[in-house]
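A.B. asks: Here is a sequence with its predicted model. Questions after.
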Amino acid sequence: EPSSMQLKLIMRHLNEEGVDKIDGASSGEEALKLIEKYPPDLLITSMYLPDMTASELLSTVHKDFADLSISCMLISSEKNHHALEPVKQTGVIAILPKPFNHADLQRAIKSTLGIVNPEEIALDNYDIDDISILIVDDSSTSRNHIARIFSSMGISNIDQVENGLEAVAQLQEKDYELIVTDLNMPEMDGNELVHHIRTEMNNTTTPIMMLTTENNEARLGEVEQAGVSAILNKPFDPTTIREMMHRLMRD
């Protein structure tokens, strides 16, 4: 956070939520040096830093510190969908407005704890070791973030592909208990994939969860008509995914 006043305010809010191990940085480069020296569980950043944008910072973190499993959160007054899109695709757990309230921050901290201190999910009709999940997303960062959330639930059988065509090929070779897909992808998008699974493959039972930044109601309506089981907006948190898992795997 480049503003010292805003930085102090955010740190004070974190203190009030019981977080006391906090480092502050005013630029992207300073943040990267701190991450290398003191790897955090949660990275909170503003949208625009003096030397880079939030999406550039988060992309660098995911690339250079992939083994650290750092959760990321954006605090910004930015409302432009196109400006926020790259940040959402990096797999942030939350986007908080400026000013933000305690409830928003509490949810974000809870999401981080869900990954840092994972709790195995308990499903009535499934043994956790028997669950296989296919993740379909053209963003490797987004795929890895989604996989990390499912891994924190104790699920280890996770496959990843980049688009609908690769997903179709994978589905011809293996059965899955859950398919998680993005909407906007090259080759074959999420809508076409859902339609292919439900119609061409005659698979009407496997739950399909769509995670997307799309806000066009008509486009989302097409996906619902195609037979998607659930649509969640990016960013999403582990608690929401866990709750949706309970609903989909029960049905």
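C.D. replies: Structure received. Residues are numbered from 1 along each chain as shown.
A.B. asks: going forward, measure contacts and count neighbours with C-alpha atoms only.
C.D. replies: Noted.
A.B. asks: quick one, what contacts Ile179?
C.D. replies: Ile133, Leu134, Ile135, Val136, Thr206, Pro207, Ile208, Met209 (C-alpha atoms under 8 Å, 6 or more residues apart in numbering).
A.B. asks: A strand includes the second one, no?
C.D. replies: Yes: when classified by DSSP: H, G, I helix; E, B strand; the rest coil, Leu134 is found to be part of a strand.
A.B. asks: circling back to that earlier point, tell me which of the contacts of Ile179 is nearest to Ile70?
C.D. replies: Closest approach between those and Ile70, by C-alpha to C-alpha: Ile135, at 20.1 Å.
A.B. asks: hmm, who's touching stretch 102-119?
C.D. replies: By C-alpha under 8 Å, 6+ apart, the list of residues contacting stretch 102-119 from outside reads 13, 17, 41-42, 71, 73, 93-94, 96, 148-149, 152-154, 237-239.
A.B. asks: returning to that earlier point: mind putting the contacts of Ile179 in JSON lines, distance to Lys110 and neighbour count included?
C.D. replies: As requested, these are arranged in JSON lines below (distance: C-alpha to C-alpha, whole Å; neighbours: other C-alpha atoms under 10 Å):
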{"residue": "Ile133", "distance to Lys110": "24", "neighbour count": "19"}
{"residue": "Leu134", "distance to Lys110": "26", "neighbour count": "23"}
{"residue": "Ile135", "distance to Lys110": "24", "neighbour count": "24"}
{"residue": "Val136", "distance to Lys110": "26", "neighbour count": "30"}
{"residue": "Thr206", "distance to Lys110": "30", "neighbour count": "17"}
{"residue": "Pro207", "distance to Lys110": "26", "neighbour count": "20"}
{"residue": "Ile208", "distance to Lys110": "26", "neighbour count": "23"}
{"residue": "Met209", "distance to Lys110": "22", "neighbour count": "22"}
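A.B. asks: hold the first one in mind and look at this next one:
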Amino acid sequence: MAMITSLADLSVVLVEPSSTQAHLVQRMLENQGVRTVTIVDTAQAALAALRAASGHTVVISSLYLPDQAGTDLVTAMRAEPALETVPFILVSSETRPQVLEPVRQSGACSIVAKPFTEQQLSRALYAAADYLSPPEDIDTAEVENLRVLVVDDSLASRRHLRRLLEELGITRIQEAVDGKEAVTLLEQAMVDLVITDYNMPEMDGRELIEYIRTQSWQAEVPILMVTSEQNMGRLAAVERAGVSAICDKPFEAGSIRRLISDALTR
């Protein structure tokens, strides 16, 4: 697939039941240079449009749709191999963490809060474009032998991170569904980087970091936490435990690449 050079290279499937809101967003997209915008009003129509689409496609969706929620739409996308890597941007006034958590865990590119400006929408689009465009300035020879352990109870999040790592040239990737499984893997094999979520069953991210720093024979390994956790007290405890860097979910692809680079060069 051709490299993205501008937002004009993107095709957007806009999922919005309100015709007024849809036309408002469409004008914003056109002002940003997006030439192809397909407007649908239901999740099922969005899936049909995506299956027929080609090129660099991005979904911009409201949370509440007539047939199902936007969270269900992104879950359905991630369940289809052909749609699994399509960037998803949620536009919503919803703020409750329990409602937004499925979107954060799905590997969504951005959550844009209503009301929003054209500049905020533009940033979300550029994040999607960055996700679709493999980096050109990465020295594959430097990273192809890196061993990375990804720890997250969300399969969608692990797949999202794996794709970004593989685009960097990293192919030696192990996965664990929680801290307890990660400990077992760390006892068996050496790794060069650990990327972990915070909220997980059995052993959470903080407990995993504390274990690595105080009990593991790999106590110096760089640890990057990618999390939707918003509690500052919990995040402060993670920093005290010895995390190398923390990145919010949803995250921009460029940000995660920079954090990985920084963590590995410390």
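C.D. replies: All right, it came through fine. This is a predicted model, so every value here is computed, not measured.
A.B. asks: returning to that earlier point: pick out the most distant pair among the contacts of Ile179 of the first structure.
C.D. replies: Val136 and Thr206 (14.6 Å).
A.B. asks: Next, the residues that contact stretch 238-258 of the second structure from outside, please.
C.D. replies: So stretch 238-258 of the second structure is in contact with 104-105, 107-111, 127-128, 130-131, 164, 205-206, 209-210, 213, 222-229, 259, 263, going by C-alpha under 8 Å, 6+ apart.
A.B. asks: what does that stretch correspond to over in the first structure?
C.D. replies: The aligned range for stretch 238-258 of the second structure in the first structure is 223-243, by TM-score structural alignment.
A.B. asks: from the middle of its chain, how far away would the matching stretch be?
C.D. replies: Taking C-alpha atoms, centre = their mean, to the nearest Å, one finds stretch 223-243 of the first structure lying 11 Å from the centre of the chain it belongs to.
A.B. asks: Mean deviation, stretch 119-127 of the second structure versus the first structure?
C.D. replies: In the superposition with the first structure, the average deviation recorded for stretch 119-127 of the second structure is 2.2 Å (mean C-alpha distance after the TM-score superposition for the first structure).
A.B. asks: I'd like to know how far Thr214 of the second structure sits from Leu208 of the second structure.
C.D. replies: Distance, Thr214 of the second structure to Leu208 of the second structure, using C-alpha to C-alpha, to the nearest Å: 10 Å.
A.B. asks: out of the two, which sits in the more crowded spot?
C.D. replies: Leu208 (25 against 14; other C-alpha atoms under 10 Å).
A.B. asks: For the counterpart of that one in the first structure, which non-adjacent residue is closest in space?
C.D. replies: Aligned by TM-score structural alignment, Leu208 of the second structure pairs with Leu193 of the first structure. Spatial nearest neighbour of Leu193 of the first structure, excluding adjacent residues (C-alpha to C-alpha, 6 or more residues apart in numbering): Gly164 at 5.2 Å.
A.B. asks: The one you found maps to what in the second structure?
C.D. replies: By TM-score structural alignment, Gly164 of the first structure lines up with Gly179.
A.B. asks: ok, now how distant is the residue nearest the centre of the first structure from Ile121 of the first structure?
C.D. replies: What sits nearest the mean C-alpha location of the first structure, by C-alpha atoms, centre = their mean, is Gly91, with 4.0 Å. Here the criterion is C-alpha to C-alpha. By it, Gly91 of the first structure lies 21 Å from Ile121 of the first structure.
A.B. asks: what about the helices in the second structure?
C.D. replies: Counting by DSSP state H, the second structure has helices at residues 19-31, 43-52, 70-79, 97-105, 118-132, 140-143, 155-167, 179-188, 205-214, 232-241, 253-265.
A.B. asks: starting at the chain centroid, how far to the shortest one?
C.D. replies: Chain-centre distance of helix 140-143 of the second structure: 23 Å, with C-alpha atoms, centre = their mean.
A.B. asks: ditto for the first one
C.D. replies: On the basis of C-alpha atoms, centre = their mean, helix 19-31 of the second structure sits 25 Å off its chain's mean C-alpha point.
A.B. asks: I would like the range of the first structure that aligns with that helix, please.
C.D. replies: Against the first structure, helix 19-31 of the second structure falls on residues 4-16 (TM-score structural alignment).
A.B. asks: Buried residues in that stretch, which are they?
C.D. replies: The neighbour-count check on stretch 4-16 of the first structure (16 or more other C-alpha atoms under 10 Å) flags Leu7, Ile10, Met11, His13, Leu14 as buried.
A.B. asks: Tell me who's in contact with the counterpart of Ala46 of the second structure in the first structure.
C.D. replies: Matched by TM-score structural alignment, Ala46 of the second structure corresponds to Ala31 in the first structure. Counting by C-alpha under 8 Å, 6+ apart, Ala31 of the first structure touches Gly24, Ala25.
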